[in-house]
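# Just need the structure, nothing else, for what follows:
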Amino acid sequence: MSISARGNLGRRGRAHLLAATVLLGSAGAVALVPQAVQAQTYRFSSVEVNGNQRIDAATILSYAGIARGEPVSAARLNDAYQAISGSGLFETVELSPRGNTLVINVTEYPTINRIAFEGNARIKDDDLASIVRSQSRRVYSPSMAETDAAAIVTAYEQQGRLAASVTPKIIRRSENRVDLVFEIVEGAVVEIERISFVGNRAYSESRLRRALGTKQAGILRRIIRSDTFIADRIEFDKQVLSDFYTSRGFVDFQVLSVAPELTRNRDGYLLTFTIREGQQFRFGRVTTVSDLAEVDADEFQRAANIKPGQVYSPLAVENTIARMERLATRKGLNFIRVEPRVVRNDRDLTLDIEFAVTRGPRMFVERIDIEGNATTLDRVVRHQFRTVEGDPFNPREIREAADRIRALGFFSRSEVTAREGSAPDQMVVNVDVEEQPTGSLAFGLSYSEVNGAGAAISFTESNFLGRGQLLSFRVDTGTDNSTSRFVFAEPAFLGRDVRFGFSAIYAETEGRFNAEYDTRLIEISPSLQFPISESSRLQIRYTVGEGNIRNYTGGPGIIQDDADRGALTYSKIGYTYSYDSRRTGLDPNSGIRLEFSQDYAGLGGDLEYIETTALVGAQTMVWNEEITLRAELEGGVLSMLGNEDSRLLDRYFLNGKIRGFEGNGIGPRQPENRGGAALGGNMYAVARFEAEFPLGLPEEYGITGGLFADVGSVWNLDNPGAVDDDFSLRSSVGVSIFWDTPIGPLRFNFSEAVKKKSYDRTQNFDLTISTRF
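Purely as a prediction, here's the structure:
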């Protein structure tokens, strides 16, 4: 290249200008200075452009900006050169004054024939092609190629490959074309060998490490990407730490510094967070005031769900504000804002909260603009807003809508902003989203205590046809069973916060749990589910189905009687009330879950009964959140109506509900001379207790331990005969290993039955998919 890329004239260009200056100025060499200045002024009656192939000469002249007959100085020629060279279209540029003619010689940049990547294994060619801005059949630009190389390096740095390097090279082809090749040296992954903390007193390093998104390198380093050093993730981790402490009452918490330090071999980082915890504060007095005549402060105070003495949590304050503003909306009070005023009491480490109910600015939602949703319908996004065009503008509601949009899982990126509309009191809400795949097709192997080993194929689409609907189909086959399930759900039925569901099941078993019979079940169930408070929901459903027992090979008895009844249909209506305190998130360390269900069968069909089940579960974290305690109480009653007895297919068996026993291993059982098969029971009650704790292993392994104790029983038959169907407690104790693997959370249970009946069947080990509280 004969022209400097730094904006100065090239060597040849400067030579041409110097020669022209000497020739034109020689006649006045003995004159005064003003005459010398005048000698360096040119006038060109014509301009000659050479070397251009794709770029029109008129375009080049427009960059030069030199008119015919116009006085032109040497500095002006240099400016013309800079303008032509700065266009980025030419590899070389030369300006040569020849008498009254200005000759412009250019060499155009070649056209990119193709773009290739060499040396890449961790990032595919298609992904790299989406990063670079250079394109085939476009003009090659060295500066853009360097920018592309830097972008590729950044992509590798995001994967923890800080030593990656990229060199753009060109291979010249005929007809002024080049192949642009990015030669990539990926380098090794720079992992985080250790994460440590300085200044932590209330929580251990292991607990804080579990809160971070960044993890230490461990045995799964080839799979877990969170153990690689990514500088951008540090800021996220600082915010995570701040949220962790603030939600636990440490209002003065600060991250003083984060020091990443390379190891001696430069193959890993030592990451040190220096923090200042401060003191933990609790809520003091909680009051509500207002200077608005239409606002009853006492009524709004009753909407507050904060109790003095609770550990301070910003989320509790936010939830109270939201409850008060929703109360104002229900009462028809528009433009109401609730402002929390905090008074700090350092002596007793409390924060007094005064909620001031005031009137905010009169602003309205002019419109809601949605962009970027190529597949998802606008109404799916609009449904996440509790306001529509023309409603009073509430910034809190807009933030909550943004959270709901992100929670859909339909978009890889979503931004919700507000700007002034056509008038100062009109606001336009902009929603900018970027869609991501929402469907999955999975093949796999499975294992559980109930179903044994098997294979599964499933298809799931969570945004069916862009309508926000769930469509799922799954087929599971095991050693002695097969189940096909179809599920459809509309989360915004009739445009309301009502979830419509439809499920269909076809299941067959062949000698399941060594039983001497086969079963078949067909069931269809539509349902509606809707919220009735912040923490509770209600589902109502209708179920119709048919089930029968076939191929029984045991002796006469209760099972034979059920098999002789053939296929029986049932039609039932039911409801489930559920309460979950974790929905409000007021206490990050504890939660309560409650479910109560009832079904009445008798709306046609062959069976008539009432079934009632209930479950209460609780979880809390103790010892500075190192140990998690869980407890669950569960029970059910099947009450037959009319003259019919309960069937084997409808009774309870406690499979998976009490550890330490086989499937169908507990409860009433036929005598051995009649096959000894389990009969189940019309009633059951179970209590489960467990503790989960760290084992001292690195957190990135995802392995924790646990202790558990289960106690319960299943009993009662309508016509037991010689069968023992009395209430008799069974119990077991054991240890568990929890392992969070990339294929899912696994749980290994080693158990021992402590109390049992002589005919019960025990099981000392089982591997299941973990379903923690």
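
# only C-alpha atoms for contact and neighbour calcs from this point on.
Fine.

# Quick check: next helix or strand after the host helix or strand of Ser446?
Using DSSP states H and E, Ser446 maps to strand 439-448. Toward the C-terminal end, the helix or strand that comes next after strand 439-448 (DSSP H and E) is strand 452-464.

# burial measure for Thr771, as a count.
If you count neighbours by other C-alpha atoms under 10 Å, Thr771 ends up with 8.

# One more, please, to line up against the first structure:
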Amino acid sequence: MKKATQANARRSAPLNPKGHAAALLLLGLTAVASPALAQTYSFSTVTVEGNQRIETPTILTYLGFARGEAVSAAALNDAAQRIRATGLFETVDVVPQGGTLVIRVTEFPTVNQITFEGNSRVRDAELAAAVRSEPRRVYSPAQAEADTAAITQVYADQGRINATVSPRIIRRADNRVDLVFEIFEGGLTEVERISFVGNRSFGEGRLRRVLETKQAGLLRAIISRDTYISDRVAFDRQVLTDFYQSRGYVDFQVQNVDVGLTRERDAYYITFNVQEGQKFDFGNITVSSEVAGADPAVFQDALKVRTGATYSPDVIERDISRLERLALRQGLNFVRVEPRITRNDRTLTLDVDFALVNGPRIFVERIDIEGNNTTLDRVIRSRFNVVEGDPFNPREIRESAERIRAMGYFANADVNAREGSSPDQVVIDVDVEEGPTGSLSFGGNFSTDNGFGLMAKFNQRNFLGRGQALSFSLQGGEDNRQFSFSFTEPRLLGRDLSFGISTSYNTTDNQNALYDTTSGRFSPRIGFPVSENGRVSLYYAYNYTDITDVTTTSPFIVADEAEGAVATQALGYSYSFDTRRTGLDPTAGVLVRFGQEFGFGDNDSEYIETTAELTAQKLILNEEVTLRATLEGGYLSYGEGQSRITDRYFLNSRTMRGFEPGGIGPRDSNTGDALGGNAYAVARFEAEFPVGLPEEYGISGGVFLDYGSVWDIGRATGGNVDYNDFTPRTIAGVSVFWKTPIGPLRFNFTEPLDVQPNDETKQFDVTISTEF
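Below is the predicted model:
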């Protein structure tokens, strides 16, 4: 501790001053004991001076001898040390005066208040939670030192290992002090390099993408995951283990993690020493039963895992859950599934026998939820498939915990089970910490399709703590204005049944266009699962469209279609099948979407709109290269009436790259304006791969090939429409993917391979990169 200066008279000297009186005591005792320590004392009276809060009898209990007892000088010194060791006194003097022993003490002051100075990165409340010193308690120099270390550790956990903390005391009246922690926060200590030793099957780049900790890179001033945090590295050990084991490396181990500082102490080097082992596949898959009434053949048919597939503990866990749910549906309670694995080192396979056994008869007594200051209890309880009184299944509780975390409402969520009021009862404790779930943003945007614009967006994923999603946005560009609103209740009537309402209103006012449009849509919907991977949504829609400001130079078809506003109603459904929901293969996935809308309304507008999409993704070359393929199409079929330009398909840069909006498809022969089509079909193929730059920059490359067209305006053309038949176009290009703090961006550079003379192409565009 630093001594106080005369210029700052309020600040004390060292935190644990012994005082010059203690030195005088030792000199005095030495003098009394000279020339030998054999001199003894006997006191008929003992007095205590200077104590205010501490009672005299309390101090006397530390002497260790009684009145009239012969004591040596060494014993007196020991008595002084015992009183001093209580931590209640700044100074202690034990002075013999004839037959009287005088004990002079100076009590430690009382802490008046605790404050923090110099902290801007860490809030006072967080620092206060780390210290043990308390106001209105006796000040302890040792505790202040411990608090200093605790505050330093708080900063170290946030990557500021060079932070320094200096405790100071400010003297106040009535033997009180203010305890002040002066903090110099310093800068962040970043992770300069992450490397691996022992990895043979996967490159360092692929493994670094798995970890939560990232290397400091181009955006180090914005990205926080490049800061060294010991707890995060511990989490990365488990993430790395899960990555390897889900790919068949059952013997994988992280042997140790070496963490070192650079010579300048401003960055870390982290090295993961791993042992991969051999890759295993599934061998024979069987089901056996020790439960009366459980037919193994029935349970065998419910398994998804197949012989020859890459071994993964996740696949086994999902099949165990599937079998236990099947047992419940058959009225078999307390059935547990034990995977019994036989290892075949010669063939590098693992035989798995799913054994049905009788589990302990334990029931759920109650579910206690704490920490949800905003989120309602029922929202959290909806993620449990069990209620009070149901049979207890540890696996179901673990899965419920994962579902709670997957909601994204909580910064932390712990779910544990403990014994209840009797041995056959358990209490499930849910402890959550609320996290941010909403955002409000104002700003500008730029689109290569629509130019510059202003926007205001509000989004809340946990509206009023009810688990509901609410969002609305306003956008205004050079040529268009958009408003949208959406509300979703994910658990209608407490079931896995979603209900939502969405509405939108758009207008265009393009000075360079030959007409303007106004459109709106209102649509309530419900959705529910139909299988483990499939989900269906049913909806009603009310659509309103109007074409205005049609000029004499507008295409004749548009002028003919501008017959006033048209309102239509529709009933529709959509079906999605997504293998990523079960993750049977972590290196591949398939997404299928199919839907139809049946419309009816004004002007005999009866139609059926059918849309479909199939997307597949596969990681190859040790998962360094990602291959994607998408087939997408749509068709408008009119029974009565006909489509208008506001109804037809116009391919944008997301649907088919390399073209301006409306850049392909049927065109008016006289004006060259795009008319859209009642049908479209597109095939997209692409590959994404590393380009050799450090992974921390978040930049990768890609190549793509798009093939497709839009056609058929759905009416007689009189020979005044070009490209009304299926006329395919082909576009090739390269992409640059960049993961930025504002979102993943994609830069496309395109080259037309097969286009038509009047097509409007573009060689460059920027879009938000979407994940498959």
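
# Would you pull the TM-score for this pair?
Here the superposed chains carry a TM-score of 0.90, computed using TM-score structural alignment, normalised by the length of the second structure; 747 aligned residues with a C-alpha RMSD of 3.1 Å.

# re earlier: mind checking how far the strand holding Ser446 of the first structure is from the chain centre?
Remark: strand 439-448 of the first structure is offset 20 Å from the chain centroid, using C-alpha atoms, centre = their mean, to the nearest Å.

# Now do that strand against strand 452-464, angle only.
Orientation note: strand 439-448 of the first structure sits at an angle of 160 degrees relative to strand 452-464 (axes from the mean of the first three to the mean of the last three C-alpha atoms, to 10 degrees).

# who does strand 439-448 of the first structure touch, helix- and strand-wise?
Here strand 439-448 of the first structure touches strand 452-464, strand 765-769, going by 3 or more C-alpha pairs under 8 Å, 6 or more residues apart in numbering; DSSP states H and E.

# Can you add mean neighbour count and distance to Thr417 of the first structure and give these back as CSV?
As requested, these are exported to CSV (neighbours: other C-alpha atoms under 10 Å; distance: least, C-alpha to C-alpha, whole Å):
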stretch, mean neighbour count, distance to Thr417 of the first structure
strand 452-464, 18, 24
strand 765-769, 18, 41
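
# quick revisit: just give me the mean distance for the strand holding Ser446 of the first structure relative to the second structure.
Following superposition, strand 439-448 of the first structure is found to deviate from the second structure by 2.1 Å on average (mean C-alpha distance after the TM-score superposition for the first structure).

# returning to what we had before: Ser527 of the first structure is nearest to which of the helices and strands packed on strand 439-448 of the first structure?
Among those, strand 452-464 comes nearest to Ser527 of the first structure, with 18.0 Å by C-alpha to C-alpha.

# That closest one against the second structure, how far on average?
Its aligned residues in the second structure lie a mean 1.8 Å from strand 452-464 of the first structure after superposition (mean C-alpha distance after the TM-score superposition for the first structure).

# chain center to that strand: distance?
Worked out by C-alpha atoms, centre = their mean, strand 452-464 of the first structure lies 20 Å from the chain centre.

# Was I right to think Ser728 of the first structure contacts Ser713?
Yes. Assessed by C-alpha atoms under 8 Å, Ser728 of the first structure is found in contact with Ser713 at 6.0 Å.

# Those two: which has the busier surroundings?
Ser713 (24 against 15).

# give the contact list for the residue mapped onto that one from the second structure.
Aligning on TM-score structural alignment places Ser713 of the first structure opposite Ser709 in the second structure. Ser709 of the second structure makes contacts with Ile664, Gly665, Tyr680, Ala681, Val682, Phe726, Thr727, Pro728, Arg729, as judged by C-alpha atoms under 8 Å, 6 or more residues apart in numbering.

# now, which of those residues lie within strands?
Tyr680, Ala681, Val682, Arg729 (DSSP state E).

# so stretch 590-600 of the second structure corresponds to what in the first structure?
Using TM-score structural alignment, stretch 590-600 of the second structure pairs with 592-602 in the first structure.

# quick one: that stretch to the second structure mean distance?
Averaged out, stretch 592-602 of the first structure is 0.9 Å away (mean C-alpha distance after the TM-score superposition for the first structure).

# Run through who's touching that stretch.
Stretch 592-602 of the first structure has contacts (C-alpha under 8 Å, 6+ apart) with 570-582, 607-619.

# how far is it from where the chain is centred?
The answer for stretch 592-602 of the first structure is 31 Å, by C-alpha atoms, centre = their mean.

# on that earlier part again, in which helix or strand does the match of Ser713 of the first structure reside?
Counting by DSSP H and E, Ser709 of the second structure is found in strand 699-711.

# ok, and the closest non-adjacent residue to the match of Ser713 of the first structure?
Pro728 (4.9 Å; C-alpha to C-alpha, 6 or more residues apart in numbering).

# Does the one you found touch Trp711 like I think?
No. Look at Pro728 of the second structure against Trp711 with C-alpha under 8 Å: they stay out of range, at 9.5 Å.

# Looking at these two, which one has more neighbours?
Trp711 (27 against 18).

# And that one, how far from Ala562 of the second structure?
Using C-alpha to C-alpha, to the nearest Å, Trp711 of the second structure is found at 21 Å from Ala562 of the second structure.

# count of neighbours near Ala716 of the second structure?
If we define neighbours as other C-alpha under 10 Å, then Ala716 of the second structure has 10 of them.

# most centrally placed residue in the second structure?
Gly408 (7.0 Å; C-alpha atoms, centre = their mean).

# any idea of the angle the strand holding Ser446 of the first structure forms with strand 765-769?
Between strand 439-448 of the first structure and strand 765-769, the angle comes out at 170 degrees (the same axes, to 10 degrees).

# Name the residues that touch strand 439-448 of the first structure?
452-463, 766-769.

# Need the max-distance pair from those.
Of all pairs in the contacts of strand 439-448 of the first structure, the most separated under C-alpha to C-alpha is Asn463 and Asp766 at 36.1 Å.
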